[in-house]
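> Please work out how this folds:
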Amino acid sequence: MDVQDKLAILADAAKYDASCASSGSKTTRAGSDIGSTEGMGICHSYTPDGRCISLLKILLTNFCVYDCQYCVNRISSDTPRARFTVSEVVSLTLDFYKRNYIEGLFLSSGIIQNPDYTMEQLTEVAKVLREEHRYGGYIHLKTIPNANKDLIEEAGRWADRLSVNIELPTENDLVQLAPEKNKPSIVNAMQGISEKIDETCADRKRGFKSPRFAPAGQSTQMIVGATPTPDSQILQTASELYGGQKLRRVYYSAYSPIPHADARLPGQSPPLVREHRLYQADWLLRFYGFKATELVTETDQNLSLEVDPKLAWALANRHCFPVDVNTACREQLLRIPGIGARSVARLLKIRQLQNIRISDLKKLKVAWNRAKYFVLTNDHNPAVKNLDMLDLERKLRPATQQLMLFDAMQSATSGEV
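Purely as a prediction, here's the structure:
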C-alpha cells in the first residue's frame, strides 16, 4: 500500500478525535530551523464548529488490539487497515509544512502489540522531527494509558501538548463499552503528566535549565451520547479533571454511529446542540466561576437545548437579579446573560470614571437583547420590569437557524457567553 492510500485511511480514522486544537502558545524552539512560529504561535484555521484544521491530523495506525465498542477502529471491526512507518509520518509532516498546508502535527494511534510499543513509536516520530530535522513547529501526541512512565516523559520532552483520552465520563461506561480500559489508570496517566509539568515549571523558575515538558499542557476528550450518562455527570467529570489534573481543555465529541455497532449503542447521533451546550457550560466552568452543580439540577440532569446554560441558570435564579452594573462585584457581573468576561473587564474600568448607562453597555457590544432583563443602570431600563414574566424564556429563545458550535467564533476567543 502506498503512502497516499495510507493517508486516505488514517486521516479519515483520526477524524473522530476532537482534542487537537493547538494551544496558541509560542512554539519557537532554540536552534530550530523548520516550523518555528513567533508571537501567538500556531496560525489556526477553524471550521465553523470551532475545531482546528491547521494540523496534520493522522493516526500512526488504525490497527488496535482493544475492542472499544464505540470505536470504528476496534479489533472486531472490518474497517480497512493501514500503518505508517515512523519515516513516512516524518516525511508527510515536513512535506505538508513546506507546502504551507499545515502548521503542526497531531498524532494518535491504535494500540499495536502493547501500550509501551505504541508509545515508543509515537515518541520516535516527534524525536526524529526535532533532532534530525530541527523541526520547531507544534506537535501534539496522544499518550497511551498504562505506558511506561519513562516513555511518557520522553514524549513530553519532544511534544508541545500531550493528551490522554478519558473517552467516557464514568467507570461504569468504560466497563460496559471498553473493558480493556479503566478510569483510574487513565486518571493516573493524567496525574503523572500534570506532576511532571509542575516539576519542570518549578525547576525553570528556580533557574535550572530543565528540558521543556509539554509546555502547552494536556487535554482529553469525552464522547457524548454513546451511553445514557447525563450532562450533570459529564460536567462533573470535566470539573474534576480541570481541578485535579489541571487540564487545559476537555473536548466533547458527539457519538457518531459506526457500522456493525454493538446493540447497546444508539442508532443515531445525539443532537449537535447538546455538544454545543456542553462547550458553553465548559466555558462557564473555566472562566465564569460556575460550578457543575449550578448548571444542572437534580430533577433535570441535562442542559437545556433551548437556551444557553448561562441564560438557563439566570432564569432559574431570578431572585439574584436585577444586578446593578454600577455597584456589583465582578463575580455578579459575570453571571449576567449577554455580558461576557471581556466586557466585564472593560465595564469595571469604565465605571471608575463614570456611571454606567444603557448606551455604555451597547457601546461595549454586550448582547443587550438578553442582558436588558437582568440589569439596572444609571438611567431608566424599562425591560427590567419583565424579569418575572412567565414567558420570558420563550421570548429569549434564539430564532431557528443553522447551528454552529458557538454563536460566533469570537465567542470562542473572547468569552462572550
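
> only C-alpha atoms for contact and neighbour calcs from this point on.
OK.

> sec struct for residue 186, please.
Here residue 186 takes the helix state, with states given by DSSP: H, G, I helix; E, B strand; the rest coil.

> Would you confirm that it contacts residue 147?
No - contact status for residue 186 versus residue 147: not in contact, 10.4 Å apart, counting by CA atoms under 8 Å.

> Tell me which residue is most central in this protein.
Residue closest to the average C-alpha location in the chain (CA atoms, centre = their mean): residue 251, at 3.2 Å.

> That one against residue 234, yeah?
No - counting by CA under 8 Å, residue 251 stays clear of residue 234, with 11.0 Å between them.

> where along the stretch 1-150 of the chain do the helices fall?
Taking DSSP state H, counting those that start in this stretch to define them, one finds helices in the stretch 1-150 of the chain at 3-13, 86-98, 115-131, 149-158.

> Could you export the ones you listed as JSON lines, including mean neighbour count and distance to residue 398?
Putting the helices of the stretch 1-150 of the chain into JSON lines (neighbours: other CA atoms under 10 Å; distance: least, CA to CA, whole Å) gives the following:
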{"stretch": "helix 3-13", "mean neighbour count": "17", "distance to residue 398": "34"}
{"stretch": "helix 86-98", "mean neighbour count": "17", "distance to residue 398": "41"}
{"stretch": "helix 115-131", "mean neighbour count": "20", "distance to residue 398": "45"}
{"stretch": "helix 149-158", "mean neighbour count": "20", "distance to residue 398": "44"}
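
> Also this sequence, please, to line up against the first:
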Amino acid sequence: MDTMEKLRILTDAAKYDVACTSSGVDRAGVKGQLGSAAACGICHSFASDGRCISLLKVLMSNACAYDCAYCLNRRSNDTPRTTFRPRELADLTISFYRRNYIEGLFLSSAVVGTPDYTCELMLQTLYILRREYRFGGYIHVKAIPGADEALIRELGLLADRMSVNIELPSNDSLKRLAPQKTKESILAPMTRIRDGIRENAHDLVKYRSAPQFVPGGQSTQMIIGATPESDRRILQLTEGLYKKYSLKRVFYSAYIPLVEDRNLPALNTAPPLLREHRLYQADWLLRFYGFTAGEILDDAHPDFNPVLDPKCNWAVNHPEEFPVEVNRAPYEKLLRVPGIGVLSAKRIVRARRETKLDFDGLKRIGVVLKRASYFITCQGKSASRIQTDNPAVLMGILRDRGLPQGGFQPEMPEQLSLFTPTKEDGVKCLTGQL
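This next block holds a predicted model:
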C-alpha cells in the first residue's frame, strides 16, 4: 500500500476523534529549525474530504488489537487495515508543512499489538520530527492507556499537548463495551501527565530551565449517547476530571452508530447533537462562570432542558436570585445573568466605576438584552414588566428565539455558517458567551 493510500485510510479513521483544540503554546521560529507554534488558532485538521486544514490529523495505525464495540477500528470489523512507518509519517508531515498545508500534527492510534509497541512507533515518529528535522511546529499526541510510564514521559517531552480518552462516562459501560480497557489503565497515564506537568512547572521556578513537558496541558474525550448515563452523571464526571487532573478541556463526541451491536443504539439512531451541544455549554459554565455540576443539574432534573441552554434554564428555575442590579451586583453575580458573558461582565465592572449604567449602555457593552432584560435592573428600573417568578418569562425567552410558545420543540443544532452569521452568533461561537 503506498503512502497516499495509507493517508486516505488513516485520516478518515481519525475523524471521529474530536479532542483537538488550539495549541496553548507560543513558540517563535528559531533559525535552523522548521515551524513555530501559536497559542491560539490551530484548531482545524487535514482530512480526505477536503475540509479546511491546519493540523495533519491522522492515526499511526488502525490495525487494532482491541475489540471495543463502539469503535469503527475494532478488531472484528471488516475494514482495510494499515500502519505508517515512523519515518514515512514524519516525512509526510514535513512535506505537508513545507507546502504550507499544515501547521502541526495531531497523532493518535489504534493499539498495534500492545500499548507499549504502539507508543514506541509514535515516539519514533516524534523523535524524527523534533530531533532530525528540528520541527518546531505544534504536536498533539494521544497517550495509549496501558503503556509504560517511561514511554508516556518520553512522548510528553516531545509533544506540546497530550490527551487520554476517558472513552465512556462510567466504569460499567467501559466493562460492557470495551472489556480490554480498564478505568485504571486510562486514569494512570492521565495521572502521570498531570504530575509531569506539575514537576516541570516546579523545576522551571526553581532552576529557570527545564525540559518542557506537555507545555500545552492535557485533555480528554468521552463518547455521548452510546450508553445510558444521564447528563448529570456525565457533568459530575467532567467536574471531577477538571479538579483532579487539571485538564485543559473535556471534549464530548456524540455517538454516531457505525457498527451493529446489541449493547449499542440501532444503526438508524440519530447522533445526539443537541445533547453534545448542551454539554459544551455546561462545560463552559463549569470552567468560566463559577457554576458547579450540582447547580446545573440535580436529582430532580438529571438531563438538560432541550429548549433552554443550561444557564438560562438555571435562571428560570431560581427566580429568588433575580432581579440583579447591574450597577451594584458583584462580578460573580453578574455572570449568572443570561445574556451577560465573561467579557460583558468585566466591561460592566469597569464601566460602572465611572458612570451609572442604563440599558443603552449595556447594549453598547455587549449584553444580550433580549435575554438579560428579564433578570436585571438598571438604577432600580426594569426593561421588562414581567416578574422573574412569572412563567411568562419562559414564554418571552422562547418568543425572542423564534420558538413556538404553545409547546416546547427542541432546537435543531446546525453548523454555524461562515457566510451569513449574525453578530450574536459570531460572538457566541468565538467566546462561548451565555
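
> Nearest to residue 277 of structure 1, out of the helices of the stretch 1-150 of structure 1?
With respect to residue 277 of structure 1, and counting by CA to CA, the nearest of the helices of the stretch 1-150 of structure 1 is helix 3-13 at 25.8 Å.

> Work out the gap between that closest one and the centre of the chain.
Chain-centre distance of helix 3-13 of structure 1: 25 Å, with CA atoms, centre = their mean, to the nearest Å.

> related to what we said a few turns ago, in a strand, that's where the residue nearest to the centre of structure 1 is, yeah?
Yes - when classified by three-state DSSP, residue 251 of structure 1 is found to be part of a strand.

> coming back round to it: can I get the helices of the stretch 1-150 of structure 1 in a markdown table with distance to residue 182 of structure 1?
Below are the helices of the stretch 1-150 of structure 1 laid out as a markdown table (distance: least, CA to CA, whole Å):
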| stretch | distance to residue 182 of structure 1 |
| --- | --- |
| helix 3-13 | 23 |
| helix 86-98 | 29 |
| helix 115-131 | 14 |
| helix 149-158 | 17 |
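
> gap between residue 24 of structure 2 and residue 336 of structure 2?
From residue 24 of structure 2 across to residue 336 of structure 2, the span is 27 Å (CA to CA, to the nearest Å).

> and the two? which has more neighbours close in?
residue 336 (25 against 19; other CA atoms under 10 Å).

> do you know how far that one is from residue 42 of structure 2?
Residue 336 of structure 2 is 31 Å from residue 42 of structure 2, by CA to CA.

> now swap in residue 169 of structure 2 and tell me
Distance, residue 169 of structure 2 to residue 42 of structure 2, using CA to CA: 28 Å.

> which one of these two has more residues nearby?
Higher neighbour count among residue 169 of structure 2 and residue 42: residue 169, with 25 against 20, using other CA under 10 Å.

> If we ignore the residues flanking it in sequence, what's nearest the more buried one?
Excluding its sequence neighbours, the residue lying closest to residue 169 of structure 2 (CA to CA, 6 or more residues apart in numbering) is residue 234, at 5.8 Å.

> what helix or strand does the one you found sit in?
Element membership for residue 234 of structure 2 (DSSP states H and E) is helix 231-245.

> Would you mind listing the buried residues in that helix?
Residues of helix 231-245 of structure 2 classed as buried by neighbour count (16 or more other CA atoms under 10 Å): 231-235, 238-239, 241-242, 245.

> for stretch 36-43 of structure 2, same thing?
Of all the residues in stretch 36-43 of structure 2, those buried under the rule 16+ other CA under 10 Å are 36-38, 42.

> okay, those residues in JSON lines with distance to residue 178 of structure 2 next?
Formatted as JSON lines, the buried residues of stretch 36-43 of structure 2 follow (distance: CA to CA, whole Å):
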{"residue": "36", "distance to residue 178 of structure 2": "38"}
{"residue": "37", "distance to residue 178 of structure 2": "36"}
{"residue": "38", "distance to residue 178 of structure 2": "36"}
{"residue": "42", "distance to residue 178 of structure 2": "32"}
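
> In strands, which of those residues appear?
Residues of the buried residues of stretch 36-43 of structure 2 located in strands (DSSP state E): none.

> just curious, which of these is nearest to residue 132 of structure 2?
Nearest to residue 132 of structure 2, judged by CA to CA, of these is residue 36 at 16.0 Å.

> pretty sure that closest one contacts residue 28?
Yes - in this structure, residue 36 of structure 2 is within contact of residue 28 by CA under 8 Å, at 5.2 Å.

> sorry, back to before: what distance do you get for the residue nearest to residue 169 of structure 2 to residue 297 of structure 2?
Counting by CA to CA, the gap from residue 234 of structure 2 to residue 297 of structure 2 is 10 Å.

> Hmm, residue 84 of structure 1 is touching residue 63, no?
No - Residue 84 of structure 1 lies out of contact with residue 63 (CA under 8 Å); the separation is 10.7 Å.

> So between these two, which is more surrounded?
Counted by other CA under 10 Å, residue 84 of structure 1 and residue 63 do not tie: residue 63 has more neighbours, with 21 against 18.
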